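Colleague: Need a 3D model of the following:
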Amino acid sequence: MAGDDLKISRARFGRLLRKLRAQMGLTQQELSASSTVGQSTISDLELGKKGTQRDYVVLLDSALTAHGVLISAWDASFSEGGTSAYFREVAESEQTAIEIREYSLGLVPGLLQIEEYARGISMLARPRAEPESIDKIVAARRHRQELLDRAYPPAMTVLLDESVLLRRFHDPGIMDAQIQHLVKQSKRPRLRIQIVPLNTEGHAGLGGAFKIMEVPDTGAFVYVESQETGFVLKQPEVVASYERTFAELRSAALPVPESRAKMEEIRGDIR
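Modeller: Take a look at the predicted model:
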């Protein structure tokens, strides 16, 4: 990780640790006593001065009753492989997000990908990559998905262009299983999956996929990604523009029950 990126990640992690400690009403000394992590280490972490070992993060997470939030943020920022440098801020923010709104034009969003699908698209995108590299990407994606199993995950609305479901792999069973997974996930109480039909006129989303995230103390930001890189956009007027586009797309999308039926229909055509 480049020096500037490392400093930024350490600062974000420090803010999260400080916020979680404040929510528990603990001083640094009290957190040190309950976690067995040195107070000087906690202070340096909160100030973004240094990194630490993952084992210490596990102890802090447990002492703060953070339910894995702190661990996930550390993994997203500092673990080896699996998460691109330009995506780290997004991966970190997912762990504390209040709401995630995502529109997908080409691929199933990472938080909803099954392992076979994630592996398939990763191999297509990186045909020369070593198997170990692909394994790390898939493992990182699977780790990100753990936030959906929390007692109170972020509220999510996912709009899928119908074309996403019509993609085919050399093994048709991959897409069959992926759609089956989407149908199952669509029944989660805080997750809405809606399909934007192919025949939608005046399509507001043809400019590309994007994700809008609402994060405490940070506000809303937009993430857009190309094949080789991604960008976080925080300018209020830009965020507002993407929010309007998302609202237009949602109004054009099928309601949740009809979206579920559409997914089952497409899945039936595969078999």
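Colleague: Could you use CA atoms for every contact and neighbour count after this?
Modeller: Noted.
Colleague: Now do the helices in this structure.
Modeller: 3-23, 28-35, 39-46, 54-63, 69-78, 88-94, 115-125, 131-144, 162-165, 172-185, 236-252, 256-270 (DSSP state H).
Colleague: this one next, for a side-by-side:
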Amino acid sequence: MSHYLRSHETDTTAGSYDSPRTFYGAELRRLREDAGLSQERLSERVFCSPAYIAHFESCVRLPQEEISKLLDDLFGTGEHLQRLCLLARRSSYPDYFTDAADLETVATHLYDHAPQLVPGLLQTREYARAIYVATAPWMPDDVIEKHVQARLERQQLLRAPEAPKIWAVLHEAVLRTAFGGPEVAAKQLRHIADLARARRIVVQVLPFEAAAQGFMSGMARIMKFAEGPSMVYEEGTHRGNLIDDPALVARYQASYDLIRATALSPMASLEMLESVAEGYERS
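Modeller: Sure, this is the predicted structure:
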């Protein structure tokens, strides 16, 4: 234990780590190597996949509380990793979305499948607010505004120098459901069209008549990284789930590829977006 404390104090004094997240990753790597364990062997000891360990050490993924406790027990480090985990996971997002929001900032590619709602990164303020009002009508206005603002702050990612390449497939139902009324819906569709015309995103629409040929149930996002394996985030009402099993991720990718092949071309999709927006503007 004395060696652990000396190492911990030396690293902190030297200012080698600029955040709890990077400190956690470096500490985990040091502890693992001191124990003579590979990422694969360590993952077996704490009942997770090797990808988890690789993502924690490289700071691609936020640490997990349950795994941090298992690691502390294994290495005999008290609650050291658990405390770092709590600091690293401070977030303005719902707990089920914290990891996904963090991962999108380090992804190189984001592939969205949206069967009901416009993906959060593409939403306007008015549309985002309308979603919260529709799904949680009892929520106070100040709480709604807090959630909406957090969503808009995520969109700074679109203007980042190394923004991920975003490809979104929207079911036609997304276009035809006027959350917030025709004016809000028209503005939302124009916003997506503007992003596509500026070549900041690629968007396709899956029309009603083609939906039976390419099908995925629920919102899903495939995330690719410069380092580490791809992951999938799927979301339902008030819940979300990250998937890193390579075989399952590959199946999601195959389903997404089929949907892209079935959907309208990007140009035809852009024309539909603008046509539906015009319809709302005339109503």
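Colleague: Can you pull the TM-score for these?
Modeller: The TM-score (TM-score structural alignment, normalised by the length of the first structure) is 0.72; 213 aligned residues with a C-alpha RMSD of 2.6 Å.
Colleague: related to what we said a few turns ago, give me whichever of the helices of the first structure is most buried.
Modeller: Highest mean neighbour count of the helices of the first structure: helix 69-78, a mean of 23 (counted as mean count of other C-alpha atoms under 10 Å).
Colleague: got the angle for that helix vs helix 3-23?
Modeller: With axes from the mean of the first three to the mean of the last three C-alpha atoms, to 10 degrees applied, the angle from helix 69-78 of the first structure to helix 3-23 works out at 180 degrees.
Colleague: And the contacts of helix 69-78 of the first structure?
Modeller: When contacts are defined by C-alpha atoms under 8 Å, 6 or more residues apart in numbering, helix 69-78 of the first structure is touched by residues 9, 13, 16-17, 54, 57-58, 60-61, 83, 88-89, 91-93, 95-96, 143-144.
Colleague: Take the helices of the first structure and write them to a markdown table, including distance to residue 108 of the first structure.
Modeller: Formatted as a markdown table, those follow (distance: least, C-alpha to C-alpha, whole Å):
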| stretch | distance to residue 108 of the first structure |
| --- | --- |
| helix 3-23 | 27 |
| helix 28-35 | 39 |
| helix 39-46 | 35 |
| helix 54-63 | 30 |
| helix 69-78 | 20 |
| helix 88-94 | 16 |
| helix 115-125 | 9 |
| helix 131-144 | 12 |
| helix 162-165 | 7 |
| helix 172-185 | 9 |
| helix 236-252 | 17 |
| helix 256-270 | 13 |
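Colleague: do you know which of these lies nearest residue 218 of the first structure?
Modeller: For residue 218 of the first structure, the closest of those is helix 88-94, at 9.5 Å, according to C-alpha to C-alpha.
Colleague: okay, that closest one sits on what stretch of the second structure?
Modeller: Aligned by TM-score structural alignment, helix 88-94 of the first structure falls on residues 98-104 of the second structure.
Colleague: how distant is that stretch from the center of its chain?
Modeller: 4 Å (C-alpha atoms, centre = their mean, to the nearest Å).
Colleague: Tell me the counterpart of residue 210 of the first structure in the second structure.
Modeller: The alignment partner of residue 210 of the first structure in the second structure, by TM-score structural alignment, is residue 220.
Colleague: One more: residue 179 of the first structure?
Modeller: Match for residue 179 of the first structure (TM-score structural alignment): residue 189.
Colleague: go on, residue 224 of the first structure?
Modeller: So, by TM-score structural alignment, residue 224 of the first structure is matched to residue 234.
Colleague: quick one on the thing from earlier: spatially, what comes nearest to the match of residue 210 of the first structure if we skip its sequence neighbours?
Modeller: residue 234 (4.3 Å; C-alpha to C-alpha, 6 or more residues apart in numbering).
Colleague: Now do the same contact list for residue 225 of the first structure.
Modeller: So residue 225 of the first structure contacts 209-210, 231 (C-alpha under 8 Å, 6+ apart).
Colleague: again with residue 56 of the first structure
Modeller: Neighbouring residues of residue 56 of the first structure by C-alpha under 8 Å, 6+ apart: residue 37.
Colleague: from what I can see residue 136 of the first structure touches residue 81, true?
Modeller: Yes - applying C-alpha atoms under 8 Å, one finds residue 136 of the first structure in contact with residue 81, separated by 5.9 Å.
Colleague: related to what we said a few turns ago, if we compare the helices of the first structure, which one ends up closest to residue 194 of the first structure?
Modeller: That would be helix 256-270 among those, by C-alpha to C-alpha, at 5.3 Å.
Colleague: Please name every helix or strand in contact with the closest one.
Modeller: With contacts defined as 3 or more C-alpha pairs under 8 Å, 6 or more residues apart in numbering; DSSP states H and E, helix 256-270 of the first structure has these neighbours: helix 172-185, strand 191-196.
Colleague: Alright, calling it a day.
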